[in-house]
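> Okay, predicted coordinates and the sequence, questions at the end:
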Amino acid sequence: MAALMALCFASGAQALNQEVPGCGNLSNAFGPWDYRIDRGEPLMLVESAHFTPIVEALVRGATGKLGQDIDYTLRAFPNHHRALVAAARLADRDKTPQPQGFNYSIDCYFERAIQFKPEDTTARMLYADWLARHGQRDIAMKQLQFVEAKAGDNPITVYNLGLVYFQVGDHASALRMAHRAAALGVTRPELTTQLKNAGKWTEAPPPAPAASAASSAAPASGPAAPASAATP
């Protein structure tokens, strides 16, 4: 346990004094930990006590009020993707931006997540979905544009980005991501089906001819010698 606490302080030190404007400080007695990579004992301890299946399903709290357990999870793991989804669902269910037991609003939990780990594209896509569903499409698009710039050739990120683009109503970008994901080897049908059902699907244009194909038809050693120079 002493070794675990030492690890907690080492991880948490990186977030000390990281103030999120209007949304508190990221420092925490336990953590904060990065949900994407800290998948060992700290995550097991938090999820087994506070983010149980009953909590995730929004049935009831595990150690107190439902909101308190989700809040604890998001203070220990600010970018815990499933807890962010659960928090947003609870806010929608209870029709309030700050359900009972939460220390912050839903917007704050998302802001804390992306300040904690700005490169976490999944957290940003979840935030964009929340923003778009609550009348802030312009801000949502900025989050998605950031993700697209960082996605590179990651097929999962590209595909998921297409799904979120579709959800926010940007069908042209969703189609572009669908084509790009297919080129990267993704075969899942959901995005294509959604675009077809919305009447927004078109096949990807054929690839441009490779430059090497044209060059292979050219002589390898420059122009042919004039006929007068040929050997009899």
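Happy to help now that I have it. Bear in mind that the values here come from a model prediction, so they are computed numbers and not experimental data.
> Every contact and neighbour count from this point should use C-alpha atoms.
Noted.
> List the buried residues in stretch 113-132.
Going by neighbour count (16 or more other Cα atoms under 10 Å), the buried part of stretch 113-132 is 113-117, 120-132.
> That should have said stretch 6-26, apologies.
For stretch 6-26, by 16+ other Cα under 10 Å, it's C8, F9, S11, G12, A13, A15, V20, C23, L26.
> In three-state terms, how would the third one be classified?
This points to S11. Of the three states, S11 takes helix according to DSSP: H, G, I helix; E, B strand; the rest coil.
> chain center to whichever helix or strand D129 is part of, what's the gap?
In the assignment (DSSP states H and E), D129 maps to helix 121-133. Relative to the centre of its chain, helix 121-133 is centred 8 Å away, using Cα atoms, centre = their mean, to the nearest Å.
> Also stretch 18-30?
Remark: stretch 18-30 is offset 21 Å from the chain centroid, using Cα atoms, centre = their mean.
> Contacts for it next, please.
Applying Cα atoms under 8 Å, 6 or more residues apart in numbering, the contact partners of stretch 18-30 are 8-9, 12-13, 15-17, 32, 75-76, 78, 104, 108-109, 111-112, 115-116.
> how long is it from one end to the other?
Start-to-end span of stretch 18-30 (Cα to Cα, to the nearest Å) is 15 Å.
> End to end on stretch 57-65, go ahead and measure it.
14 Å.
> Show me which residues of it are buried.
Neighbour counts over stretch 57-65 (16+ other Cα under 10 Å) mark L58, R60, G61, A62 as buried.
> could these go into JSON lines alongside distance to I156 and secondary structure?
JSON lines is the format used below for the buried residues of stretch 57-65 (distance: Cα to Cα, whole Å; DSSP: H, G, I helix; E, B strand; the rest coil):
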{"residue": "L58", "distance to I156": "28", "secondary structure": "coil"}
{"residue": "R60", "distance to I156": "33", "secondary structure": "coil"}
{"residue": "G61", "distance to I156": "32", "secondary structure": "coil"}
{"residue": "A62", "distance to I156": "33", "secondary structure": "coil"}
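> okay, pairing it with this:
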Amino acid sequence: MKRFLGLLIGVSVLLGNNPANADEINCGSLHNGFGPYDFRYQFGEPKRLVESAHFPPYVESLLRGRTADAVGGDIDYTLRAFPNHHRALLSMMNLATRERTGKPPGSRFSVECWLDRAERFAPDDGMVKVLWATWLIKQGNKAEAEEKLAAGIKQAPEMNTNFDYSVGLAYFDLKRYDLALAAAHRAYRGGFPLPGLKQKLMKAGQWRDPPPLPAPTQTPDNVANESQEKTAPTPSAE
């Protein structure tokens, strides 16, 4: 009996000193038979194999499964191979919302666990934190959502319109319209094609056209080049 109690105390101390172990017990180890791979940096054969076999467009759109009866099973496989697969995380979140459950059919983990696993696997991935903030907003936990969103923005990738658009949607749902508008301007200036965020802001009476970009700074070299262009002879029509 004393030995048993000693083991319990040892386990408790170990978990208390290492929160990641507690997360692993609750949400599973990241070890996987295939991968795991970082979604941001994997563009070769592993990504092609997983997405073609388990995450084709109709799975991403939640229309039907490919290798599993429940579409959640294929998304589950994708997220075990690519824990921070942004689109697969979003699909799992959408599936949970549609099914009105935190743990969708076919998924071995809850949405919270998939997000926890993604953050453990890629703690520097700002998009994971933005997706987590989006999920927290849907659950009504706006205070924690703002913290996750702020943490994600600190890790923002350079020149990523999808990231800016997602940030804008999250801030819109938090009714932080000034920040949503700024993110929308960044996304659309970079060429993001979907008009949804702009339409939301317009409907809320919060849309403003972005200010014009500043004119390029005139340098002596620029002025000299312009002068040469103006004085260059016109090509002959012959």
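That came through, no problem. Values in this document were obtained by computation on a predicted structure and should not be read as measured data.
> that older thread, pull up the aligned stretch in the second structure for the helix holding D129 of the first structure.
Aligned by TM-score structural alignment, helix 121-133 of the first structure falls on residues 126-138 of the second structure.
> burial measure for the aligned residue in the second structure for N103 of the first structure, as a count.
Superposed on the second structure with TM-score structural alignment, N103 of the first structure falls opposite R108. Neighbours of R108 of the second structure under the rule other Cα atoms under 10 Å: 16.
> Enumerate every residue touching the residue nearest to R108 of the second structure when sequence neighbours are not counted.
Using Cα to Cα, 6 or more residues apart in numbering and skipping residues adjacent in sequence, the residue nearest R108 of the second structure is D76, 7.1 Å away. D76 of the second structure makes contacts with G106, S107, R108, as judged by Cα under 8 Å, 6+ apart.
> Would you check that the second one makes contact with A68?
Think S107 of the second structure. No - S107 of the second structure is beyond contact range of A68, at 10.5 Å (criterion: Cα atoms under 8 Å).
> Give the aligned range of the strand or helix carrying A86 of the first structure in the second structure.
A86 of the first structure is part of helix 81-94, with elements assigned from DSSP H and E. Across the second structure, the stretch matching helix 81-94 of the first structure (TM-score structural alignment) is residues 86-99.
> mean distance, the matching stretch to its aligned residues in the first structure?
By mean Cα distance after the TM-score superposition for the first structure, the fitted stretch 86-99 of the second structure averages 1.3 Å away from its aligned residues in the first structure.
> so what's the spatially most central residue of the first structure closest to, chain neighbours aside?
Taking Cα atoms, centre = their mean as the criterion, T122 is the residue nearest the geometric centre of the first structure, at 1.4 Å. The shortest distance from T122 of the first structure to any residue other than its chain neighbours is 7.3 Å, reached at H81 (Cα to Cα, 6+ apart).
> Please tell me how far that neighbour sits from T121 of the first structure.
For H81 of the first structure, the distance to T121 of the first structure (Cα to Cα) stands at 11 Å.
> Now the element after the helix or strand encompassing M202 of the second structure, going C-ward?
Using DSSP H and E, M202 of the second structure falls within helix 196-203. Note on helix 196-203 of the second structure: by DSSP H and E, the next helix or strand toward the C-terminus is helix 220-231.
> which part of the first structure lines up with that next one?
Helix 220-231 of the second structure maps onto no residues of the first structure, going by TM-score structural alignment.
> How far away from the center of its chain is that helix?
Distance of helix 220-231 of the second structure from the chain centroid (Cα atoms, centre = their mean) equals 46 Å.
> Equivalent analysis for stretch 189-198 of the second structure, please.
Put simply, stretch 189-198 of the second structure sits 16 Å off its chain's centre (Cα atoms, centre = their mean).
> which other residues reach it?
Identification of contacts with stretch 189-198 of the second structure by Cα under 8 Å, 6+ apart yields M159, N160, T161, N162, Y165, G168, L169, A184, W207.
> and if we set it to 7 Å?
Residues outside stretch 189-198 of the second structure that contact it (Cα atoms under 7 Å, 6 or more residues apart in numbering): T161, L169, A184, W207.
> Kindly report the same for stretch 137-157 of the first structure.
Identification of contacts with stretch 137-157 of the first structure by Cα under 7 Å, 6+ apart yields T121, R124, M125, A128, D129, L131, A132, V158, V168, A181, L184, V186.
> could you redo the last one with a cut-off of 6 Å?
The contact list for stretch 137-157 of the first structure, computed with Cα atoms under 6 Å, 6 or more residues apart in numbering, reads T121, R124, A128, L131, A132, A181, L184.
> Relative to L161 of the first structure, how far out is the first one?
Remark: distance between T121 of the first structure and L161 of the first structure (Cα to Cα) = 9 Å.
> Kindly report the same for the third one.
Counting by Cα to Cα, the separation of A128 of the first structure from L161 of the first structure is 10 Å.
> N32 of the second structure corresponds to which position in the first structure?
For N32 of the second structure, the aligned position in the first structure is N28, judged by TM-score structural alignment.
> what's the answer for G44 of the second structure, then?
Under the alignment (TM-score structural alignment), G44 of the second structure pairs with G40 of the first structure.
> do the same with T67 of the second structure
Match for T67 of the second structure (TM-score structural alignment): T63.
> what's near enough to touch G169 of the first structure?
Per Cα under 6 Å, 6+ apart, neighbours of G169 of the first structure: none.
> Mind doing that once more with 10 Å?
For G169 of the first structure, the contact set (Cα atoms under 10 Å, 6 or more residues apart in numbering) comprises A132, R137.
> Surely it forms part of a helix?
No - going by three-state DSSP, the assignment for G169 of the first structure is coil, not a helix.
> Which strand or helix spans L163 of the first structure?
If you go by DSSP H and E, L163 of the first structure is part of helix 155-167.
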